[in-house]
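> Sequence plus predicted model, see below.
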Amino acid sequence: MQTDPRFSLVFAKKKKEFAVPAPLAPIADTHAHLMSFWDKDPAEAIARSALAGVRQMTTIWDPLADHRDAATYHEQLVGWIDQARDLLDQALAAGVAPLEPAGELIGPCADAWDSNPRALLSRISFLAGVHPYGAPEYTDDVHAQVLEALDSPLCSGVGEIGLDYHFDAEDNIEAAPHQMQMDVMARQLSLAVERNLPVELHLRHEADDVERSSHLDAYNVLKRVGVPAAGCVLHCFGEDRATMERFCDLGCHIAFGGAATFKRNDEVREAFAACPLDLLLFETDCPYMAPEPIRGLECEPAMIPWTVEALTGYRSSVTGEDPAQIAYAVWRNSLKLFGRQN
């Protein structure tokens, strides 16, 4: 019997089919853009991720980019969660088997595993913030909208905020003046510090920028404004070990996504292998950057087990740590930051 495509964990690329690997431990997707899908339904994506072993998810709301207020987004997210619950009920009633860890879990890792995919639905939250693309439009009114969103019971932090010095040729987006971006980042970072909430940073510069100026400037903003006691995350990390270590010295977490599995990104994998275990996170940044071997497809949270498998396997080959224990440690980090029970 063929699986209903809404619940399928097999993805096709160039006439080949790839089955999502079994999770090593509960998985958290700490950065997912559920409103940015091109061809996917958000509720179905949530349901598939639950079947794939995702047990916590953090998504993003931006009052400028998403063109809706926080209350409307809250209602929309609640609606997707309710629809995902109905979909999971249908899937389980039809005999769809959720993925289970391939090996025997032991100790705390075994205790943490919940075989009921519905467990994800109580651990979905969102971050509120304005992406650096929106810096020129960041007014007092927009700031008030972000501040109001932080009171939502589904809001778990501030983000994604930061600095983007890259010219986006595809969408013809020029980088806003750097000082303007730093001022807007500092203003939103202050909210996280004052509210004791975690913050996620988007930092990007041109590939030939040897000074890594977005990271250099962000480091200085963090030193001046402060790192929230609740945590700071460098999302979608794509830099080298030295850059990772500099931010880890500030206590920042480092989140790795599908791009870290790309063949050319040896430096990024080296940073993952060297990062302190208690500061590691996984994410998809969906719908962007699906991991190998399905790179090029529209990414979704159900694809994150490939990233976990590739990166824990690489780190294990370098450090000798058990891949499942690495995955479990990352799960604990994610829960500490974003595991609010709804």
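Yep, that arrived. Please read these numbers as outputs of a predicted model, since none were measured by experiment.
> all contacts plus neighbour counts: C-alpha atoms, from now on.
OK.
> quick one, helices of the stretch 151-300 of the chain?
Taking DSSP state H, counting those that start in this stretch as the test, the helices found in the stretch 151-300 of the chain are 178-195, 213-225, 241-248, 266-274.
> what packs against the third one?
For helix 241-248, the contact count by 3 or more Cα pairs under 8 Å, 6 or more residues apart in numbering; DSSP states H and E identifies strand 253-256, helix 266-274 as packing neighbours.
> Quick one: the strands in this structure, in order.
10-13, 16-19, 27-32, 54-61, 124-128, 155-164, 199-204, 232-234, 253-256, 280-282 (DSSP state E).
> Let me have those in JSON lines, extended by distance to Glu148.
Formatted as JSON lines, the strands of the chain follow (distance: least, Cα to Cα, whole Å):
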{"stretch": "strand 10-13", "distance to Glu148": "39"}
{"stretch": "strand 16-19", "distance to Glu148": "42"}
{"stretch": "strand 27-32", "distance to Glu148": "21"}
{"stretch": "strand 54-61", "distance to Glu148": "12"}
{"stretch": "strand 124-128", "distance to Glu148": "9"}
{"stretch": "strand 155-164", "distance to Glu148": "10"}
{"stretch": "strand 199-204", "distance to Glu148": "16"}
{"stretch": "strand 232-234", "distance to Glu148": "21"}
{"stretch": "strand 253-256", "distance to Glu148": "26"}
{"stretch": "strand 280-282", "distance to Glu148": "27"}
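> Second structure follows, compare the two:
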Amino acid sequence: MIIDSHCHLNILPEDKVGTVDAVLEKARELGVEKVLCVAINPAQWEDVLRLADQYESVYAAIGIHPCEERNVVVTDEALIKAASHPKVIAIGEVGLDYFHFEEDAAIEGGMDWQHERFKQHIRIAKQLDKPLIIHTRNSTPDCLTILETEGAAKVGGIMHCFVEDMQTANRAMEIGFYISFSGIVTFKNAKDLKTVATDIPLDRVLVETDSPYLAPMPFRGKTNQPGYTRYVVEEIAKLKGVSFEAVAEATTHNFNRLFKLD
């Protein structure tokens, strides 16, 4: 069995990949039995929770993506209420993203609003004892420092769509985070990332699609979907010189261990 540890099932374009029923059926045919559907803003929470209610194989994550504008805020109470749903197993995706806010990031204190929203999510994750799904872009040192100082090690989580170096991976793993690889690791030019994927212990690895984005080879440039997690598993198995089954089993066990689903 394979688990897609990060997808956006709620926004998959039906004209490209079919209905949710069809997407999940194709995923099963490819060995992907469960998915974690991740919301990026409060407007998506209801849809993500509905999918989790409707499909046994779908779990949910609730949060506000760092690329959402600064006026997208919620009270602790609203976040706690949504995240207390029994199928919500994670808080996310959350984190820091300076790439899309270059002008703010160039000013001292200009990203304080992202930091505060991130800290809010860490606080609620600790209160609810639910792991975090982390997005970081052009902000990794600050992101890791906040995770460390805010005590995120209490709940751990996932470094989603990991593209950083081994030093960063080690720092994240030291505070209880798993490293999740997406279709990017299958790209021919992702040589440095392939090296990281080779070196990270298999008991700290997760796999994901981030669908509808980042389709793996041989589907690069097309609409991604949860079933394509299989190709990420195949690539990691090849890089590590182990069987497909070993990677599928290990990443499934890692997911279940992190989210206490065993």
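Structure received. Computed from a predicted model, the values in this text were never measured in an experiment.
> Ala329 of structure 1 is nearest to which of the strands of structure 1?
With Cα to Cα as the criterion, Ala329 of structure 1 lies closest to strand 280-282 of the strands of structure 1, at 8.1 Å.
> For that closest one, name the packing helices and strands.
strand 27-32, strand 253-256, helix 304-319, helix 323-338.
> okay, the ones you listed in JSON lines with mean neighbour count and distance to Cys286 of structure 1 next?
Shown next, in JSON lines, are those (neighbours: other Cα atoms under 10 Å; distance: least, Cα to Cα, whole Å):
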{"stretch": "strand 27-32", "mean neighbour count": "29", "distance to Cys286 of structure 1": "5"}
{"stretch": "strand 253-256", "mean neighbour count": "26", "distance to Cys286 of structure 1": "12"}
{"stretch": "helix 304-319", "mean neighbour count": "20", "distance to Cys286 of structure 1": "10"}
{"stretch": "helix 323-338", "mean neighbour count": "21", "distance to Cys286 of structure 1": "17"}
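> what would those look like in JSON lines with distance to Leu216 of structure 1?
Below are those laid out as JSON lines (distance: least, Cα to Cα, whole Å):
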{"stretch": "strand 27-32", "distance to Leu216 of structure 1": "23"}
{"stretch": "strand 253-256", "distance to Leu216 of structure 1": "16"}
{"stretch": "helix 304-319", "distance to Leu216 of structure 1": "26"}
{"stretch": "helix 323-338", "distance to Leu216 of structure 1": "24"}
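> wait, which of these is closest to Pro136 of structure 1?
Comparing these by their distance to Pro136 of structure 1 (Cα to Cα), the top pick is strand 27-32, with 24.0 Å.
> counterpart of that closest one in structure 2, which residues?
Taken onto structure 2 by TM-score structural alignment, strand 27-32 of structure 1 occupies residues 2-7 there.
> how big's the offset between the matching stretch and structure 1?
Compared with structure 1 after fitting, stretch 2-7 of structure 2 deviates on average by 0.4 Å (mean Cα distance after the TM-score superposition for structure 1).
> Give me the contacts around stretch 98-114 of structure 2.
If you take Cα atoms under 8 Å, 6 or more residues apart in numbering as the criterion, stretch 98-114 of structure 2 is touched by Pro66, Cys67, Arg70, Gly95, Leu96, Arg137, Asn138, Ser139.
> Neighbours of the residue in structure 1 that Gln225 of structure 2 lines up against, how many?
Under the alignment (TM-score structural alignment), Gln225 of structure 2 maps onto Glu300 of structure 1. Using other Cα atoms under 10 Å, Glu300 of structure 1 has 25 other residues around it.
> Contacts only, for Leu24 of structure 2.
By Cα under 8 Å, 6+ apart, the contact set of Leu24 of structure 2 is Pro226, Gly227.
> Which residue in structure 1 aligns with it?
Residue pairing (TM-score structural alignment): Leu24 of structure 2 is matched to Ile46 of structure 1.
> Quickly note the distance from that match to Glu298 of structure 1.
Distance, Ile46 of structure 1 to Glu298 of structure 1, using Cα to Cα, to the nearest Å: 15 Å.
> Check Pro228 of structure 1 too.
33 Å.
> Neighbour count: those two, which is higher?
A direct count of neighbours by other Cα under 10 Å for Pro228 of structure 1 and Glu298 places Pro228 higher, at 21 against 16.
> Which residue, neighbours along the chain excluded, lies closest to the more buried one?
For Pro228 of structure 1, ignoring the flanking residues on the chain, the nearest one in space by Cα to Cα, 6 or more residues apart in numbering is Val193 at 4.5 Å.
> can you check Ile122 of structure 2 too?
Nearest residue to Ile122 of structure 2, sequence neighbours excluded (Cα to Cα, 6+ apart): Ala152, at 6.3 Å.
> In structure 1, what residue corresponds to the one you found?
Alignment note (TM-score structural alignment): Ala152 of structure 2 maps to Val227 of structure 1.
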